[in-house]
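> sharing a sequence plus its predicted fold:
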Amino acid sequence: MSESLSARSRRVAAALERAGITGEIVVLPAAAHTAVLAAEALGVEVGAIANSLVFWSDGEPLLVMTSGAHRVDTVALAARLGRGGIRRATPEQVLAATGQPIGGVAPTGHPAPLTTIVDEDLAAYPRVWAAGGTPQTVFPLTFDELVRLTGGTVAPVA
């Protein structure tokens, strides 16, 4: 693990190592706060970016790992999950739930496990890229590794 990584990214790297995921964290030359910026920096399709979006639902955080190619339909997802509603978490809620800032939320390395939904559309890509704990860091993994890493439920989210 690189000592040049931030403490947040080192926590993510340690979680990846514990999970047996070999993709290493890459530090981008500039922050990539959006899937489009991350895809451009990596030279990949925007759909291969696994956006980590934190929502608030039924009094708790809900992490949705979605393809960068589309938006989450919160009404349809809430109905699919049998939840009272899903709304975007505030920046303060995101930081409290994940220990990571918006634009850099990783699928792992949080203070406690989060209920996670993984977008079924990410399965179309042999390799996906997720944030590494900061807006400047990303790492590669397979769809199956993402599901295993997060303990997530695979579902349509768009």
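Alright, I've got the coordinates. Numbering: from 1, shown residues only.

> could you use CA atoms for every contact and neighbour count after this?
Will do.

> mind jotting down where the strands sit in the chain?
For the chain, the strands defined by DSSP state E occupy 26-27, 49-57, 60-67, 87-88, 115-119, 128-131, 137-141, 153-155.

> need the contact list for Arg71.
By Cα atoms under 8 Å, 6 or more residues apart in numbering, the residues touching Arg71 are 157-158.

> I meant to write Ala158 there.
Under the contact definition (Cα under 8 Å, 6+ apart), the residues listed for Ala158 are 70-73, 76-77.

> show me how to select, in ChimeraX, the buried members of those residues.
This is the ChimeraX syntax for the buried subset of the contacts of Ala158, where burial follows 16 or more other Cα atoms under 10 Å:
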select :72,77
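
> second one coming, line it up with the first:
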Amino acid sequence: MSLASVKEFFARHAPDIHVIETEASSATVALAADAHGVEPDQIAKTICLRAGDEVLLLVTSGMSRLDNRKFRDRFGAKPRMLDADEVVARTSHPVGGVCPFGVLEPLAIYCDESLKRFEIVVPAAGAINAAVRITPERMAELTSATWVDVCQPPREAEASEAAQ
């Protein structure tokens, strides 16, 4: 059903964009980058979060890490990840295939500024082996997303990852 809702979304709103289905899983940033021949940062990962009482979708570049302070300053609450069952219940998309397209219930959608570095990004498309190629601006436009700056800058994210 989830892949079907994404295909229906594009058929209605952007028939020029085609869902790419692969044999290989693209459920993680690394797998998706390999499957689609792009750098990991070009994968537009979608995270389903709770900020206080609000459930939202945040789309970031693949290797970006959430900056808790920036998030709290923007949303007034600490970010909380939803568990896999609640993600499916809210979006109809399985973890690894979550995207801002064709979601089950209306959710606020935010795109992080980290996506603007790329001409094309590759978000999932409702299944662990499906994606689309799209400009960040068009993705935001099609999903009525709001642009935010809630991730660590690339150098900080790399240093933080190396320290772990």
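Thanks, I have the structure now. This one's a predicted model, so the numbers in the text were calculated from it and none came from an experiment.

> now the TM-score, please.
Once superposed, chain against chain, the TM-score is 0.89 (TM-score structural alignment, normalised by the length of the first structure); 151 aligned residues with a Cα RMSD of 1.4 Å.

> just to revisit the earlier point, can you put the contacts of Ala158 of the first structure in JSON lines and add distance to Ala31 of the first structure?
Rendered in JSON lines, the data for the contacts of Ala158 of the first structure read as follows (distance: Cα to Cα, whole Å):
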{"residue": "His70", "distance to Ala31 of the first structure": "21"}
{"residue": "Arg71", "distance to Ala31 of the first structure": "21"}
{"residue": "Val72", "distance to Ala31 of the first structure": "23"}
{"residue": "Asp73", "distance to Ala31 of the first structure": "26"}
{"residue": "Ala76", "distance to Ala31 of the first structure": "31"}
{"residue": "Leu77", "distance to Ala31 of the first structure": "29"}
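
> from the contacts of Ala158 of the first structure, which is closest to Arg83 of the first structure?
Lowest distance from Arg83 of the first structure to those (Cα to Cα) belongs to Leu77, with 8.4 Å.

> about what we covered before: the contacts of Ala158 of the first structure in helices, which ones?
Residues from the contacts of Ala158 of the first structure lying in helices, with DSSP state H as the criterion: 76-77.

> measure the counterpart of Leu146 of the first structure in the second structure to Cys99 of the second structure for me?
Structural alignment places Leu146 of the first structure opposite Met139 in the second structure (criterion: TM-score structural alignment). Distance of Met139 of the second structure to Cys99 of the second structure, given as Cα to Cα, to the nearest Å: 10 Å.

> more neighbours, the two?
Comparing Met139 of the second structure with Cys99 by other Cα atoms under 10 Å, the one with more neighbours is Cys99, at 29 against 20.

> hang on, that one packs against Ala130?
No - no contact is recorded between Cys99 of the second structure and Ala130 when judged using Cα atoms under 8 Å, the distance being 10.3 Å.

> find the residues that touch each one of those two.
Looking at what touches both Cys99 of the second structure and Ala130 (by Cα under 8 Å, 6+ apart), the common residues are Ala124.

> can you count the residues close to Asn51 of the first structure?
Look at Asn51 of the first structure: counted by other Cα under 10 Å, it has 32 neighbours.

> list the contacts of it.
Counted by Cα under 8 Å, 6+ apart, Asn51 of the first structure has contacts 35, 64-68, 130-131.

> what sits closest to the corresponding residue of the second structure for Thr34 of the first structure if chain neighbours are left out?
The equivalent of Thr34 of the first structure in the second structure is Thr28 (alignment by TM-score structural alignment). Leaving aside its sequence neighbours, Thr28 of the second structure sits nearest to Gly96 (Cα to Cα, 6 or more residues apart in numbering; 6.1 Å).
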